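> pasting a predicted model and its sequence here:
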Amino acid sequence: MDEAFRIAAQWYDGTNAIRHTGELAWDGRETLTLDAPSSQETFAASDLRYGENRPGQHVYHRESLPDFRLMLADELPAGLASKLPAKSVYGGWIDRVGLGKAAAGFAVVSAAAVALFLTAPDWLGPRIPDSWERNIGEAMVGDLGNRVCHTPAGDAALTKLLAKVDPAEVKVRAGVANMGMVNAVALPGGQVLLFDGLVQQAESPEELAGVLGHEVGHVRERHVMTALIRQFGLSILLAGADSGVTNSLFGLASMGYSREAEREADAFARARMEESDISPLGAARFFERLADDSGESDGAPAALGWLASHPASGERAEAFREAAEEGEDYTPVLTADEFAALKSMCANDPDVEEFDFF
């Protein structure tokens, strides 16, 4: 038990401007008593808070009496000093542990937060429930309405092509967007769009099969949510995103995946094409031609389009070319009429609308 004692003190009682001089008595536990010739007052030590340091004095206030002032000498008995509030310079916990340790701790926490933010997409993206991803996709893209092209023959051809590169029981949704850009995009919620500009560039259905299989691969490998979280942050899970169709679709079309994800999507496409007896040489020619048209083969950066957000086409073309089996007599993935119907979907759809960028 701590030993009780009395020390000299001066104080203002918080009710008037009279300065009292007397003694502070401590019972060795939690109770303090101010004893003056004309008054006596008892209160708990926990009611005090540190005020300021004056020459030769510590000044304390009381929580219950804001105008109260207690002045004690600098040198206090160790037992009493442990019961009184300490001087606060940086804040309670920083003062307790010290500025150096607090700064080191903050640096460790900051580094851990940065590491979590940088790695969160890779482990969080694939674990987002499918229902959440569908809701996010609807919030970001909304209703595409008549901006997706439809004709009976074109829809049938696209369905046939999709079945070849996506054998899963629950199919990815696919469509041809009425946009002249040479691009394709995988949307959150399991939807893939081929832009009409890319469809028009294709010279064979096997070329489209390679592109479509690649985008389906992004969906099946859960790359879409990983890339979304990396690009737009966790806010998309909490507050959705801009529901402007064109702005969101354009942003998604330019969204970049990691190099590993791109290779996984290409590998998915090649595996599905092998299962369906689709020649990978068409996809190889497609990549080579786009690289030539964009100047990539001359070392120039890829123009805005499907090449801009993907790895070097030469490497990809070589991988698809090497996947071809020598002497294999591949079955055409679509007939000539079906391919023509797919390429003419947007031109022959009387109700289709163009995407408005302004």
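Everything's here; your move.

> every contact and neighbour count from this point should use C-alpha atoms.
OK.

> distance-wise, check the residue sitting nearest the centre point of the chain relative to residue 288.
Of all residues in the chain, the one closest to the mean position by Cα atoms, centre = their mean is residue 233, 2.3 Å from it. Applying Cα to Cα, to the nearest Å, the value for residue 233 to residue 288 is 34 Å.

> kindly report the same for residue 51.
Separation of residue 51 from residue 288 (Cα to Cα) stands at 76 Å.

> and what of residue 111?
With distances taken as Cα to Cα, residue 111 is found 43 Å from residue 288.

> again, but for residue 33
Applying Cα to Cα, one obtains 91 Å for the distance of residue 33 from residue 288.

> before we move on, what about residue 130?
Counting by Cα to Cα - residue 130 and residue 288 are separated by 35 Å.

> more neighbours: which of these two?
Using other Cα atoms under 10 Å as the criterion, residue 130 and residue 288 rank with residue 288 on top: 19 against 14.

> now do whichever strand or helix holds the more buried one: distance to the chain's middle.
Residue 288 is part of helix 281-294 when elements are defined by DSSP states H and E. Between the centre of helix 281-294 and the centre of its host chain there is 33 Å, according to Cα atoms, centre = their mean, to the nearest Å.

> tell me the buried residues in it?
Buried residues in helix 281-294, counted by 16 or more other Cα atoms under 10 Å: 281, 282, 283, 284, 285, 286, 287, 288, 289, 290, 291, 294.

> closest one of these to residue 74?
Using Cα to Cα, the shortest approach to residue 74 within the buried residues of helix 281-294 belongs to residue 294, at 79.0 Å.

> OK, contacts around the closest one?
In this structure, residue 294 makes contact with 300, 301, 302, 303, judged by Cα atoms under 8 Å, 6 or more residues apart in numbering.

> here's the one I want to compare it with:
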Amino acid sequence: MSDTSFETSAVWYDGQTAVRHEGTAHWDPAGLLVLSEPGQPVSQVPLDDLRFAESLRDELVYTRETLPDFRLRLPSDMPPGLARHLPEKAKYGRWVDRIGLGPAAAAFTVVSVAAVALFMTAPSWLGPRIPPSWERQIGEAMIGDFGNRLCSTPAGDAALAKMLDAVDPAEEQVRAGVANIDMVNAVALPGAQVLLFDGLIQQAESPAELAGVLAHEVGHVRERHVMTAMLRQFGMSILLSGANTGLGDTLFGLASLGYSREAEREADTFARARMEESDISPLGAAAFFERISGEAGGDDAGDTSREENAVTGWMASHPAPGERALAFREAAEEGKTYPPVLTEEEFEALKTMCAEDPDVEEFEFF
């Protein structure tokens, strides 16, 4: 082609040998870039196979999609007639240049908003769909973190089993245990497991109080709230790495585990229904919630005794105990005398379970 508006000097490497070629490059209407070198056969490169690579001081460098080692260097001031048939110099990136900066920014905003929305809503729909086998593995790993800090005596185990029968009569029952931790808290773990902390048991003044707390945590298990809350609290990493943490990380993570208000209401509704079916007085749970509400500062915010500080764990993860106390109190049948959940001896066995276990270790916070 003789029209110089479509032709320029060129240097290239064919991608197959290390030989440097010098000659001219010109556009062919058939969609080709023809490379000519004196005394050598011409080379034809499909224009749609060319890719812009980089800008040098006075040159533009192109590569080929099908020959990664091919290099073509053309002067940056090449004729416009040729330049408009070559891949454009990238400014922001290939796809951004293709659609423009404005549309690309808008697309990025939409994707970002969608990603945030997915992250915020994923736990609520993903949590209940976690395979039970995964959930059991995570729960077993967490229980393993507690090591020899789970209390066990024959009389205490029997008392806890009796209470569990009353609040969870399902054929495949939730597993319950007592952790030797001086914190007023109880937690539901993945894999249908519930732990009562010894600090909470010591705070309880009647078996009915403990039954209300245990029934509430069983409710979280039965309503499949646990994995939803854990995904929200710890993120997806818990599914990828399990619960491979120290006891401190596991414990404080569980103590601060937050359920939605809807989940708390569902767990309380489950607890009241189970207590009604098993003829357990809801007044015990009401009294417990009223008492810890006052100890946390509702009655005397200036008192900072150790006992009041101990309820922090429960208050952090179970909001509005005053409202919950009212709901349990209103569930009681007026004038009815409820049978005890445990005998005095059984309640005492539960109270002294950790103190009488000769092998149990105590968790040290500091």
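Nice, I can see it. These numbers were taken from a predicted model, which means no experiment stands behind them.

> what TM-score do we get after superposing?
Scored by TM-score structural alignment, normalised by the length of the first structure, the superposition of the two chains gives a TM-score of 0.87; 350 aligned residues with a Cα RMSD of 2.9 Å.

> picking up where we left off before, just give me the match in the second structure for the residue nearest to the centre of the first structure.
By TM-score structural alignment, residue 233 of the first structure lines up with residue 235 in the second structure.

> what about its match, distance to residue 202 of the second structure?
When distances are taken as Cα to Cα, residue 235 of the second structure and residue 202 of the second structure turn out to be 33 Å apart.

> roughly how far apart are the alignment partner in the first structure of residue 252 of the second structure and residue 193 of the first structure?
For residue 252 of the second structure, the aligned position in the first structure is residue 250, judged by TM-score structural alignment. Distance, residue 250 of the first structure to residue 193 of the first structure, using Cα to Cα: 12 Å.

> cool, residue 350 of the first structure as well?
When Cα to Cα is the yardstick, residue 350 of the first structure and residue 193 of the first structure sit 20 Å from each other.

> of these two, who's got more company?
Neighbours were counted for residue 350 of the first structure and for residue 193 using other Cα under 10 Å; residue 193 has more, 22 against 12.

> helix/strand/coil for that one?
strand (DSSP: H, G, I helix; E, B strand; the rest coil).

> how about residue 61 of the first structure?
Following three-state DSSP, the label given to residue 61 of the first structure is strand.

> count of neighbours near it?
When counting by other Cα under 10 Å, one arrives at 21 neighbours for residue 61 of the first structure.

> please name the nearest non-neighbouring residue to residue 34 of the first structure.
Leaving aside its chain neighbours, residue 34 of the first structure sits nearest to residue 24 (4.7 Å; criterion: Cα to Cα, 6 or more residues apart in numbering).

> so which strand or helix has that neighbour?
strand 19-26.

> just to revisit the earlier point, the match of residue 252 of the second structure: which element?
Residue 250 of the first structure belongs to helix 245-253, assigned by DSSP H and E.

> aligned to residue 26 of the second structure, what sits in the first structure?
In the first structure, the residue matched to residue 26 of the second structure (TM-score structural alignment) is residue 24.

> measure the aligned residue in the first structure for residue 185 of the second structure to residue 307 of the first structure for me?
Under the alignment (TM-score structural alignment), residue 185 of the second structure pairs with residue 183 in the first structure. Applying Cα to Cα, one obtains 8 Å for the distance of residue 183 of the first structure from residue 307 of the first structure.

> out of those two, which sits in the busier spot?
For residue 183 of the first structure versus residue 307, the count of surrounding residues by other Cα under 10 Å is larger for residue 183: 23 against 20.

> what about the nearest residue to that one once chain neighbours are set aside, neighbour count?
Among residues not flanking residue 183 of the first structure along the chain, residue 306 sits closest, at 4.2 Å (Cα to Cα, 6+ apart). The tally of other residues near residue 306 of the first structure (other Cα under 10 Å) stands at 20.

> cool, residue 301 of the first structure as well?
14.

> quick one: contacts for residue 353 of the first structure?
With contacts defined as Cα under 8 Å, 6+ apart, the neighbours of residue 353 of the first structure are 146, 147, 148, 178.

> quick one: what's aligned to the second one in the second structure?
Meaning residue 147 of the first structure. Using TM-score structural alignment, residue 147 of the first structure sits opposite residue 149 in the second structure.

> which helix or strand contains the closest residue to its match other than its chain neighbours?
Distance criterion Cα to Cα, 6+ apart; nearest residue to residue 149 of the second structure, sequence neighbours excluded, is residue 361 at 4.8 Å. Following DSSP H and E, one finds residue 361 of the second structure outside all helices and strands.

> distance check, the residue mapped onto residue 361 of the second structure from the first structure against residue 49 of the first structure.
With TM-score structural alignment as the matching criterion, the partner of residue 361 of the second structure in the first structure is residue 353. Residue 353 of the first structure sits 71 Å away from residue 49 of the first structure when distances are taken as Cα to Cα.

> same thing with residue 6 of the first structure?
As defined by Cα to Cα, residue 6 of the first structure lies at a distance of 20 Å from residue 49 of the first structure.
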